[in-house]
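Undergrad: this is the structure alone, sequence omitted:
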């Protein structure tokens, strides 16, 4: 099983796929916009007076982040006629907390967005396990096949990982500067997530169920 196959498990199973390059752009694009707008906020405000009405760099970045997120979701819908669960939930939280950030001129809300999203996913996955439901198996069963034990272990790992990301975000935004938090959000969280995903390869390979067409017993 290739690395690309593991990364593709983040997509909803059975849905039309887009090219890996475009998928990466849709996932990373809004974050890159957020980072650029925060680092060049004063320049953007000087060249685009309308943006200056939003406030300082972090507020300009928040407004553009919301716009970029909406654009990414729109492109995904046009190309696949579906919105994957994780980007959709994350997008909704971006819009709600972004709007609060701009309206109240308080960047605490946008900084808490990753905490809320990751905690939500972590609680859902671990809560499902508590009721005997490895939810990743229901979502990604068409992408690849694992034994029941494999789905339980993978769901547990991802549930705990989401909670770790939530705690990590809280530590970073509370203990470091806004610029550091923005940089970490873009250049820290994503690489950590990719490395964690690839680190699940041994588990997925160990518990994979061979397909019937291969002529082998499951």
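TA: Arrived safely. All figures in this text were calculated on a predicted structure; none of them were measured in a lab.
Undergrad: from now on I want contacts and neighbour counts done on CA atoms only, so please keep to that.
TA: Will do.
Undergrad: surely residue 209 touches residue 146?
TA: Yes. Because the distance of 5.2 Å satisfies C-alpha atoms under 8 Å, residue 209 is recorded as touching residue 146.
Undergrad: chain center to stretch 106-114: distance?
TA: Remark: stretch 106-114 is offset 16 Å from the chain centroid, using C-alpha atoms, centre = their mean, to the nearest Å.
Undergrad: identify all contacting residues around that stretch.
TA: Taking C-alpha atoms under 8 Å, 6 or more residues apart in numbering as the criterion, the residues outside stretch 106-114 that touch it are 58-59, 62, 93-94, 97-98, 100-101, 166, 169-170, 173.
Undergrad: returning to what we had before: and residue 209 and residue 146? Which one has more around it.
TA: residue 146 (21 against 17; other C-alpha atoms under 10 Å).
Undergrad: max-length helix in this structure?
TA: Under DSSP state H, the helix in the chain containing the largest number of residues is helix 148-175.
Undergrad: which helix or strand lies directly C-terminal to that helix?
TA: Following helix 148-175 in sequence order, the next helix or strand is helix 178-187 (DSSP states H and E).
Undergrad: what angle do that next one and helix 148-175 make?
TA: 160 degrees (axes from the mean of the first three to the mean of the last three C-alpha atoms, to 10 degrees).
Undergrad: which SS class is residue 217?
TA: Per DSSP: H, G, I helix; E, B strand; the rest coil, the local secondary structure of residue 217 is coil.
Undergrad: tell me the spacing between it and residue 208.
TA: Taking C-alpha to C-alpha, to the nearest Å as the measure, residue 217 and residue 208 are separated by 12 Å.
Undergrad: picking that back up, so which pair among the contacts of stretch 106-114 is furthest apart in space?
TA: 59 and 166 (22.0 Å; C-alpha to C-alpha).
Undergrad: which of those two has more neighbours?
TA: When neighbours are counted by other C-alpha under 10 Å, residue 59 and residue 166 differ, and residue 59 comes out ahead with 26 against 22.
Undergrad: mind checking which helix or strand the more buried one is in?
TA: When secondary structure is defined by DSSP H and E, residue 59 falls within helix 57-80.
Undergrad: against which helices or strands is that helix packed?
TA: helix 20-39, helix 41-47, helix 85-104 (3 or more C-alpha pairs under 8 Å, 6 or more residues apart in numbering; DSSP states H and E).
Undergrad: got another one to weigh against that:
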């Protein structure tokens, strides 16, 4: 299926909608408990159970409309399904809280493996939307690898030391803001190594 372009706002809604609904659902049900088939489930587990099919549905719609899902989106969907299902099955929120750790460790590990081979796997998935010279890709990949692994460690610290509510706020807003700030902070790198600036000095930072 050929890739198709869709309205950016619709794309953002499909990507961020499930996360926003998870947050709203948690706020409404965080103090509730539900007895299902003789087992008591806290609101967090119930919201997690609803989040999984919502993620599958939104990803399916996005694939149907665009004809494409990135490797990152597929990996995230798989890990959400696996760790979310484990939390529901064992009635244990720790599995779902570990999910960001696994995601960022996986992404950081893949980028690190590529760096050991002298390659930028980040370039493979982002080159079309962010034209940049090879030197720039290697620097950005090193930074993003360290950033992802740092987020994995931070998530472990937060969910193990903070309340569930604090973790939900961290996951919904903290992680999203951190990624946004990271890429904004790389604007100098993009300007220096962008393909439009072939005359820029060719030195690493």
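TA: Structure received. Since the model is a prediction, treat every value here as computed from it, not as a measurement.
Undergrad: so what number do they get for TM-score?
TA: Scored against TM-score structural alignment, normalised by the length of the second structure, the superposed chains reach a TM-score of 0.87; 199 aligned residues with a C-alpha RMSD of 2.6 Å.
Undergrad: rewinding a little: quick one, which of the helices and strands packed on helix 57-80 of the first structure gets closest to residue 71 of the first structure.
TA: Residue 71 of the first structure lies closest to helix 20-39 among these, at 8.6 Å (C-alpha to C-alpha).
Undergrad: ok, average deviation of the closest one from the second structure?
TA: Helix 20-39 of the first structure, aligned to the second structure and superposed, deviates on average by 1.6 Å (mean C-alpha distance after the TM-score superposition for the first structure).
Undergrad: which bit of the second structure covers that helix?
TA: The counterpart of helix 20-39 of the first structure in the second structure, counting by TM-score structural alignment, spans residues 8-27.
Undergrad: which residues touch the matching stretch?
TA: Contacts of stretch 8-27 of the second structure (C-alpha under 8 Å, 6+ apart): 43-44, 47-48, 51, 54-55, 58-59, 61-62, 168-169, 172.
Undergrad: between the helices and strands packed on helix 57-80 of the first structure, which gets nearest to residue 5 of the first structure?
TA: If we rank these by C-alpha to C-alpha, the stretch that ends up nearest is helix 20-39, at 10.8 Å.
Undergrad: name the residues of that closest one that are buried.
TA: When burial is assessed from 16 or more other C-alpha atoms under 10 Å, helix 20-39 of the first structure yields the following buried residues: 23, 26, 28-39.
Undergrad: ok, stretch 67-76 of the second structure next?
TA: For stretch 67-76 of the second structure, by 16+ other C-alpha under 10 Å, it's 68, 76.
Undergrad: start and end of stretch 6-19 of the first structure, how far apart?
TA: Span of stretch 6-19 of the first structure from end to end, C-alpha to C-alpha: 15 Å.
Undergrad: so if I had to pick from residue 217 and residue 208 of the first structure, which one is more boxed in?
TA: Neighbours per residue, other C-alpha under 10 Å: of residue 217 of the first structure and residue 208, the larger number sits with residue 208, 17 against 9.
Undergrad: mind putting the helices and strands packed on helix 57-80 of the first structure into JSON lines with distance to residue 200 of the first structure?
TA: Putting those into JSON lines (distance: least, C-alpha to C-alpha, whole Å) gives the following:
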{"stretch": "helix 20-39", "distance to residue 200 of the first structure": "20"}
{"stretch": "helix 41-47", "distance to residue 200 of the first structure": "38"}
{"stretch": "helix 85-104", "distance to residue 200 of the first structure": "19"}
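Undergrad: right, so of these, which gets closest to residue 132 of the first structure?
TA: helix 85-104 (21.3 Å).
Undergrad: which residue range of the second structure does that closest one align onto?
TA: Helix 85-104 of the first structure falls opposite residues 71-90 of the second structure when the two are matched by TM-score structural alignment.
Undergrad: how close does that stretch sit to the first structure?
TA: Its aligned residues in the first structure lie a mean 0.7 Å from stretch 71-90 of the second structure after superposition (mean C-alpha distance after the TM-score superposition for the first structure).
Undergrad: distance between that stretch and the chain's centre?
TA: Chain-centre distance of stretch 71-90 of the second structure: 12 Å, with C-alpha atoms, centre = their mean.
Undergrad: got it, and stretch 190-197 of the second structure?
TA: When C-alpha coordinates are averaged (C-alpha atoms, centre = their mean), stretch 190-197 of the second structure and its chain have centres 26 Å apart.
Undergrad: then stretch 71-85 of the first structure?
TA: With C-alpha atoms, centre = their mean, you get 14 Å for stretch 71-85 of the first structure.
Undergrad: which residues touch that stretch?
TA: Contact partners of stretch 71-85 of the first structure, identified using C-alpha under 8 Å, 6+ apart, comprise 11-12, 15-18, 26-27, 29-30, 87-88, 91.
Undergrad: one more: stretch 154-169 of the first structure?
TA: By C-alpha under 8 Å, 6+ apart, the list of residues contacting stretch 154-169 of the first structure from outside reads 112, 114-119, 121-126, 129, 134-137, 189, 200, 203-204.
Undergrad: quick one: it aligns where in the second structure?
TA: So in the second structure, the equivalent range for stretch 154-169 of the first structure is 140-155, judged by TM-score structural alignment.
Undergrad: that stretch vs the first structure, average distance?
TA: With the first structure overlaid, stretch 140-155 of the second structure shows a mean distance of 0.9 Å (mean C-alpha distance after the TM-score superposition for the first structure).
Undergrad: any buried residues in the longest helix of the first structure, and which?
TA: In helix 148-175 of the first structure, residues buried by neighbour count (16+ other C-alpha under 10 Å) are 150-166, 169-170, 172-173.
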